[in-house]
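S.K.: turn this into a structure:
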Amino acid sequence: MDLAFADTDEAFRLEARDFFEQRYPKDILDKVRRGQSLGKDDLVRSEKAYYAEGWSAANWPQEYGGTGWTVTQKYIFDEERERAGAPSVVPMGLLYVAPVIYSFGSPEQKQRFLPGILSSDVFWAQGYSEPGAGSDLASLQTSAVRDGDDYVVNGVKIWTSQAHYADWIFCLVRTSTEGKPQQGITFLCMDMNTPGITVRPIIGIDGGHYLNQVFFEDVRVPVENRIGEENKGWDYAKYLLTHERTSYAHVARKKMDMARLKQLTRTVTADGGTLADDPEFTRKLAEADVALAALEMTVLRAIAALSSGEAPGNESSILKIMATERAQQVTELFLELGGLYSAQFVTDRSRPDWNSNSGIPDWISPSVANYLFTRAQTIYGGATEVQKNVIAKQVLRLP
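M.R.: Model (predicted):
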């Protein structure tokens, strides 16, 4: 593999770097550095900054407003974004539902939904998991019964990211109980202002409000809001999940975290010296470096495959496992580095002064919050155990 970037790619890197240094909102970068939770206004302003450059839809076809970037340019842009400390786009609209709409939606649905997603004027949530249907998503029970030109929806979705901000939600609903569970699922889009929809917050263990529980009680949804065919939603969901699972790597962010860890080891004392001199902690750092290098090579191989025109497939499960386990490995090292200070953690991350504990280094609380947040990464988007089954069956072709 040739790991050198072309001159045109390096020129693009400088263009992206200049954008984050000169034109991206500085106050958002400050909040991210403090570990403060971003509100809806912050997220919308961030995405509109990308949109103003024509950079909000890196993965879309150009005919729908995509950037036309090569996969290498997408990789470089993400590197520069993470280097600057800027958030990525909220994935539910731009990365998840939009590819389903432009791939399987009608011309009218494309015209109706895609412009608002592209400009970030319309915020979306994803209604997949239920109290009894997480990794076993096919067991979902939220029902949609046809009544004339509407579906009547009843049920509950849970762990619904950003539903408290959302204008619309796309949901998997059960329209048939015949045959295999996967065969009776339909993909519906719903206006969150529709009567009968209730959102209740779930505060994460890291102190952030990202998650929610969403209740549907006799919610009437026009049939025209169905994407694709009735009872074919499982096929569209699988297509969406391959895009979701290839978006977890964040190699540049992890590299920056490792560099920060190594810097901090020279300042944190232990047994009369610093942790930089501690052979056990140094060994753990080396192991994390090797694992991160393996993740980066896997990502680059995936980029090479995409450059050849191959679509993301079941191999995305490999990336999902590697990326989320590396995230946990790095945040565990920060937690260990913080020692007893890590026990003193303020959970209300919406406050500007949330990280102002006197006498505690300012990197401690964000490190603890990141550690707690990454506990869920090996669960959401398909648990690690489920991904291993996918790899065994679909990649290794084991019986």
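
S.K.: make it CA atoms for all contacts and neighbour counts henceforth
M.R.: Will do.

S.K.: can you show me the helices along the chain?
M.R.: Assigned by DSSP state H, the chain shows helices spanning 7-22, 26-34, 40-52, 71-84, 91, 98-104, 107-119, 233-245, 251-265, 279-307, 316-338, 364-374, 384-390.

S.K.: so how far is the fifth one off the chain centroid?
M.R.: Its chain's average C-alpha position is 6 Å from that of helix 91, according to CA atoms, centre = their mean, to the nearest Å.

S.K.: I'd like the helices of the chain as CSV, with distance to Gln141 and mean neighbour count appended.
M.R.: Shown next, in CSV, are the helices of the chain (distance: least, CA to CA, whole Å; neighbours: other CA atoms under 10 Å):
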stretch, distance to Gln141, mean neighbour count
helix 7-22, 44, 14
helix 26-34, 38, 15
helix 40-52, 30, 17
helix 71-84, 37, 19
helix 91, 25, 17
helix 98-104, 22, 19
helix 107-119, 26, 16
helix 233-245, 14, 19
helix 251-265, 37, 17
helix 279-307, 35, 16
helix 316-338, 25, 21
helix 364-374, 28, 22
helix 384-390, 20, 17
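
S.K.: quick one: closest of those to Asn154.
M.R.: helix 233-245 (17.2 Å; CA to CA).

S.K.: let's see this one next, to set against the first:
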Amino acid sequence: MKLELGPEDQAFRQEVRQFVRDNLPEDVSRRGRYDFHHHRADIALWMKILAGRGWSVPHWPVAYGGTGWTGVQRFIFEDEMRRGFAPTADRIGTELVAPVLYTFGSDEQRQEHLPAIRNGDVFWAQGFSEPGSGSDLSSLRTRAVRDGDDYVVSGHKTWTTDAHHADMIFTLVRTNPDAKPQAGISALLIDLNAPGVVRRPIWTIDEGLTVNEIFFDDVRVPARNLVGEEGAGWTYAKFLLNNERATSAEVPHTKRDLAQLRHIASIEQRNGRPLIQDALFRNRLARIEVETLALEYAVLRVLSGSGDNQVASLLKVRGSELRQKVADLAADALGERALAVSADREADLCLVDEVASPAVPDHGVGISAKAIFRRATTIYGGSNEIQRTLIAKTILKL
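M.R.: The predicted model follows:
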């Protein structure tokens, strides 16, 4: 298969590229080059800029603010966003929660939440995992008891991505403890600033803040915030997770990381010459580039309608492993200078002392932190061990 974009798609790519050049603020782009987790303010600003063009939620149906682009055009759009170091949109809100709401939610929920997500006004978290309920999600224990016009929620969620700057959380709760595990689960929309909600950060070994734990202590949630039907939360969760895994190949991110890796290798020296001239390194780099190209072909085949659309788990496994390979090779390219993690000092919260932290060359900032954080890619969104079981059952029919 030879990948060639037609004239229309090539023109579209140039249009998006020029838009990023003309509209992405320089300071936001600079922070994006280091690939730290984007500030909420940067994400919100960029989403508002995109919304002004009608581009903030290109994958949504047109009726709710989508663009009507083809799958290939949406891929090109994401490719150019990553190439230009633009912030990633509030992915949990735009890619995970919103599709559940416009597919299963009430008219009231759509009217209240979709515009705020589309414009970057309200950020979301996803309350699935609990201590003891990760891959075995059906064992979750957070309870929601109906009391008049409210549900009273008690429990504990963990590994909750970006909850430290989210406003709302899409939460799985157990509403019927006597039903079979999957049948007793419902989905609630909960205000993270409601009385009884406590957020605690979980500092990860990359010295960054991404995940959190959430405690619900008799939190009163209006019954109108129930998504769909009581007891149908497991169906909505599977719908959401399938969307998450379908996008988690993250080829545009990996391509951006590969370009950064080539830049590092052109600067770092080995035996008096640029590392990129080392035959062993070039071989390792070429293998990853070929694997990434193959994955890109697979994704584009699915998006163009010429491939099997039941391969979300397969794309997730290959994409997550490639992200780790690129990050690890970039850290290797830095040599002993990769020992310095170089955390994001512009973050809202930072544990690193500017004076005590060792110096890192500009092209090495964030590289080691990224390599460490990428260990999570094969776990979040459903661990790769679970995904391989799904592949065996649904694709190989074993």
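
S.K.: TM-score of the superposition?
M.R.: In this superposition the chains share a TM-score of 0.93, using TM-score structural alignment, normalised by the length of structure 2; 394 aligned residues with a CA RMSD of 2.2 Å.

S.K.: select, out of the helices of structure 1, the one closest to Gln344 of structure 1.
M.R.: From the helices of structure 1, taking CA to CA, the stretch that ends up closest is helix 364-374, at 7.7 Å.

S.K.: report the mean deviation for the closest one after fitting onto structure 2.
M.R.: Once the two models are superposed, helix 364-374 of structure 1 sits on average 1.3 Å from its counterpart in structure 2 (mean CA distance after the TM-score superposition for structure 1).

S.K.: so what corresponds to Thr269 of structure 1 in structure 2?
M.R.: In structure 2, Thr269 of structure 1 lines up with Gln269, judged by TM-score structural alignment.

S.K.: got the contact list for that match?
M.R.: Leu275 (CA atoms under 8 Å, 6 or more residues apart in numbering).

S.K.: measure it to Ala359 of structure 2 for me?
M.R.: Gln269 of structure 2 is 18 Å from Ala359 of structure 2, where distance means CA to CA, to the nearest Å.

S.K.: try Ile202 of structure 2
M.R.: 26 Å.

S.K.: neighbour count: these two, which is higher?
M.R.: Ile202 (18 against 13; other CA atoms under 10 Å).

S.K.: what sits up against stretch 296-315 of structure 1?
M.R.: Taking CA under 8 Å, 6+ apart as the rule, stretch 296-315 of structure 1 contacts 70-72, 242-243, 246, 249, 251, 319, 390-391, 394-395.

S.K.: how far off centre is it?
M.R.: 18 Å.

S.K.: grab the most central residue of structure 1 for me.
M.R.: Of all residues in structure 1, the one closest to the mean position by CA atoms, centre = their mean is Pro91, 5.8 Å from it.

S.K.: who's in contact with that residue?
M.R.: Pro91 of structure 1 neighbours (CA under 8 Å, 6+ apart): none.

S.K.: how about JSON lines for the helices of structure 1, with distance to Val219 of structure 1 added?
M.R.: Shown next, in JSON lines, are those (distance: least, CA to CA, whole Å):
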{"stretch": "helix 7-22", "distance to Val219 of structure 1": "43"}
{"stretch": "helix 26-34", "distance to Val219 of structure 1": "37"}
{"stretch": "helix 40-52", "distance to Val219 of structure 1": "25"}
{"stretch": "helix 71-84", "distance to Val219 of structure 1": "39"}
{"stretch": "helix 91", "distance to Val219 of structure 1": "25"}
{"stretch": "helix 98-104", "distance to Val219 of structure 1": "22"}
{"stretch": "helix 107-119", "distance to Val219 of structure 1": "20"}
{"stretch": "helix 233-245", "distance to Val219 of structure 1": "19"}
{"stretch": "helix 251-265", "distance to Val219 of structure 1": "41"}
{"stretch": "helix 279-307", "distance to Val219 of structure 1": "40"}
{"stretch": "helix 316-338", "distance to Val219 of structure 1": "34"}
{"stretch": "helix 364-374", "distance to Val219 of structure 1": "33"}
{"stretch": "helix 384-390", "distance to Val219 of structure 1": "32"}
